[in-house]
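Chemist: Here's my sequence, what's the structure:
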Amino acid sequence: MAIAQYGVVVLDARDPQALAEFYAGLLGWQVGELEGDWIEVAGPQGRMLAFQTAPDLVPPDWPSGERSQQLHLDFRVPRDRIEEAEREALELGAKLVQHDEGKRDFRVYLDPEGHPFCLCLH
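Modeler: Predicted coordinates for the structure are as follows:
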């Protein structure tokens, strides 16, 4: 029997509302209400991401390793939509930090707060 059930991934943010809106736009999910220092983004089948206020957040310094990424999120994208997905992610405020160069099946980005995430070919 499992000890626990998976709940939610929570990311620290200087501006949790803005980061929630970024991920809601990226995933097509719905932004909830800001409750104190906490906000959630809800997707299908009960999937959720949450964001909490961390005014002194020091983002990872990926890929240098000086301040390791500690965590990153992978999002699947159909192979034939990767260019469109990248363009939309950049328009939302993502920063491309590692292109796949045709050698890998993923591209690495930073969200507006500096957390790394990947668009992975699916």
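Chemist: Please make it C-alpha for all contacts and neighbour counts, starting now.
Modeler: OK.
Chemist: Could I get the full set of helices for this structure?
Modeler: Here the chain has its helices, by DSSP state H, at 16-27, 82-92.
Chemist: Would you mind measuring from G36 to M1?
Modeler: 35 Å (C-alpha to C-alpha, to the nearest Å).
Chemist: which one of the two has more residues nearby?
Modeler: Counted by other C-alpha atoms under 10 Å, G36 and M1 do not tie: G36 has more neighbours, with 8 against 3.
Chemist: rewinding a little: of the helices of the chain, which stretch is the most buried?
Modeler: With neighbours taken as mean count of other C-alpha atoms under 10 Å, the helices of the chain reach their highest mean count in helix 16-27, at a mean of 20.
Chemist: To compare with the earlier structure, here is another sequence to fold:
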Amino acid sequence: MSIGKVGAVVLDCPDPVALARFYAELVGGSVEDDGDGWVDLKGADGAQLAFQSAAGHVPPKWPSAKDSQQFHIDVMVEDMDAAEERVLALGATTLDAEDRKRSFRVYADPAGHPFCLCAC
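Modeler: Here you go, the predicted model:
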């Protein structure tokens, strides 16, 4: 028997509203700002995401044995090329997407957190 369940995946970032808007475009949902440095993404399928203001936020590096990525989010998509085009237009950056035959591609969100687009 488990002790509990995942309530939300929370990402530290310099601008929680902007990052929540990025993820709302990526996975759906609506942005709910509490006005005090905490923003929830409500109504999206999958695990709940939340974003909190972190002064002096330093994004993780990928790949790096010294500065680990800490965590990443896998986003399942039907069309990898179309999804890539959209996330890049939203402000994501490519970290590792050169091998077009793999079932995943690695990007960073606008605050530097790694995430993967994965083929369904």
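Chemist: picking that back up, quick one: which of the helices of structure 1 is nearest P55 of structure 1?
Modeler: helix 16-27 (9.8 Å; C-alpha to C-alpha).
Chemist: average distance between that closest one and structure 2?
Modeler: Compared with structure 2 after fitting, helix 16-27 of structure 1 has a mean deviation of 0.6 Å; criterion: mean C-alpha distance after the TM-score superposition for structure 1.
Chemist: Quick check: which helices or strands does that helix pack against?
Modeler: strand 30-31, strand 38-42, strand 48-53, helix 82-92 (3 or more C-alpha pairs under 8 Å, 6 or more residues apart in numbering; DSSP states H and E).
Chemist: Compute the first-to-last residue distance for stretch 58-67 of structure 1.
Modeler: Using C-alpha to C-alpha, first and last residues of stretch 58-67 of structure 1 are 9 Å apart.
Chemist: Show residues contacting that stretch.
Modeler: For stretch 58-67 of structure 1, the surrounding residues in contact (C-alpha atoms under 8 Å, 6 or more residues apart in numbering) are 68-70, 113-116.
Chemist: Which one (most neighbours) among those?
Modeler: Within these, P116 tops the neighbour count with 25 neighbours, counted by other C-alpha under 10 Å.
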